[in-house]
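Peer 1: prediction below, plus the sequence it came from.
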Amino acid sequence: MNNQALNQFAYHSKLANGYDVNCVGPIIKAARVFNALHGITGVLLFDGERFFQYVEGESATINALAERIHRDPRHQHVTALLHEPLHTGRRYPHWSMAFSSVDEDAIIDQMIASTPHEAVALLLDRHLTLDID
């Protein structure tokens, strides 16, 4: 696959009313299987209330995933930060869906306050210090 065919999508959202943190484990499990089957790689952060996710893959696949996330009832206030071609190659080529619970960390606040590209750079800088599953 050439790099021109890759797209990236980053967003933040809030866990919807009526759902609790126990739904996150099944989300991660299903995402890892789905992503591996569809050539999607990325990382998901969760602070007990909010999600920040960055994914990358073929354009059509990422576009369809972005639509699914927007329709997912477990998410509310989905805010896309970045949805564009990825010209540099994959940032997370080995992670079908890395996950980190960051409930004691203000990284999601920092990402939301940043520009979209700064947020992704912050995630890249911080991923080595996060407890990624």
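Peer 2: Looks like it arrived, so ask away.

Peer 1: from here on, contacts and neighbour counts on C-alpha atoms
Peer 2: Noted.

Peer 1: could you check the distance from the residue sitting nearest the centre point of the chain over to residue 1?
Peer 2: Residue closest to the mean C-alpha point of the chain, counted by CA atoms, centre = their mean, is residue 53 at 1.7 Å. Separation of residue 53 from residue 1 (CA to CA, to the nearest Å) stands at 23 Å.

Peer 1: which SSE is the closest residue to residue 110 other than its chain neighbours in?
Peer 2: Sequence neighbours aside, residue 119 is the residue nearest to residue 110 in space, at 7.5 Å (criterion: CA to CA, 6 or more residues apart in numbering). Here residue 119 sits within helix 116-126, counting by DSSP states H and E.

Peer 1: other residues contacting that helix?
Peer 2: With contacts defined as CA atoms under 8 Å, 6 or more residues apart in numbering, helix 116-126 is touched by 10, 54, 81, 82, 91, 110, 111, 112.

Peer 1: put this next to the previous one:
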Amino acid sequence: MSAASPMSSPLYEVLYVSTLSEGQPLSTVASIAGYARRHNQMSGITGLLVFDGQRFGQQLEGPEIEVRALLERIRKDPRHIYVEVLHDAPLAARRFQNFSLGFSTLEDETALERLEALRGAAAVRAFVNLAVEPE
């Protein structure tokens, strides 16, 4: 029996927010993004990471086993603290299919704080709006 490829498995998504650990240089963000792009591509994971200078917001999508495993690695990564999942559920179609990891910075320093107050589909809508709002 052959295993299904990651890109053909049923989709799952997770949206979380976290905080960059105290004492971590901002160069850590580039390191995280660079590694994630390579790993995500091999695992069939796509998504978007936004950073406001202190906090992360990230939507991950792909095969459920891969997405959940990645979330656990993020939870254990000492560069992140206060990892809070705002949404996790099956997904009908990829939202960020062109990105093994899209990355954007936010000028609005309170956007992720406001996002953190939301849950479920409302959190996802707000996150997607952050990703597509014109400057």
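Peer 2: Looks like it arrived, so ask away. Keep in mind that this is a model prediction, so the values were computed, not measured.

Peer 1: so what does residue 53 of the first structure match up with in the second structure?
Peer 2: In the second structure, the residue matched to residue 53 of the first structure (TM-score structural alignment) is residue 58.

Peer 1: roughly how far does the closest residue to its match other than its chain neighbours sit from residue 9 of the second structure?
Peer 2: Distances taken as CA to CA, 6+ apart put residue 49 closest to residue 58 of the second structure, at 4.4 Å, once the chain neighbours are dropped. According to CA to CA, residue 49 of the second structure stands 22 Å off from residue 9 of the second structure.

Peer 1: comparing those two, which residue is more hemmed in?
Peer 2: residue 49 (22 against 14; other CA atoms under 10 Å).

Peer 1: which residues of the first structure fall in helices?
Peer 2: Ranges of helices in the first structure, per DSSP state H, are 24-38, 59-71, 107-113, 116-126.

Peer 1: and the last one, which residues are buried?
Peer 2: Of the residues in helix 116-126 of the first structure, those buried under the neighbour-count criterion (16 or more other CA atoms under 10 Å) are 116, 119, 120, 122, 123.

Peer 1: that one vs the second structure, average offset?
Peer 2: Relative to the matching residues in the second structure, helix 116-126 of the first structure has an average distance of 1.8 Å after the fit, by mean CA distance after the TM-score superposition for the first structure.

Peer 1: do the same with the third one
Peer 2: On the superposed models, the aligned residues of the second structure are on average 1.7 Å from helix 107-113 of the first structure, with distances taken as mean CA distance after the TM-score superposition for the first structure.

Peer 1: so where is that helix in the second structure?
Peer 2: Going by TM-score structural alignment: helix 107-113 of the first structure matches residues 111-117.

Peer 1: OK, contacts around residue 78 of the first structure?
Peer 2: Residues in contact with residue 78 of the first structure (CA under 8 Å, 6+ apart) are 11, 12, 13, 14, 69, 70.

Peer 1: number of residues surrounding the equivalent of the fifth one over in the second structure?
Peer 2: Superposed on the second structure with TM-score structural alignment, residue 69 of the first structure falls opposite residue 74. Residue 74 of the second structure is surrounded by 15 other residues when neighbours are defined as other CA under 10 Å.

Peer 1: OK, contacts around residue 74 of the second structure?
Peer 2: 80, 83.

Peer 1: with residue 93 of the second structure as the reference, measure out to it.
Peer 2: Note on residue 74 of the second structure: its distance to residue 93 of the second structure, by CA to CA, is 23 Å.

Peer 1: and residue 69 of the second structure, by the same measure?
Peer 2: 20 Å.

Peer 1: what do we get in the first structure for residue 83 of the second structure?
Peer 2: Residue 83 of the second structure maps onto residue 78 in the first structure, by TM-score structural alignment.
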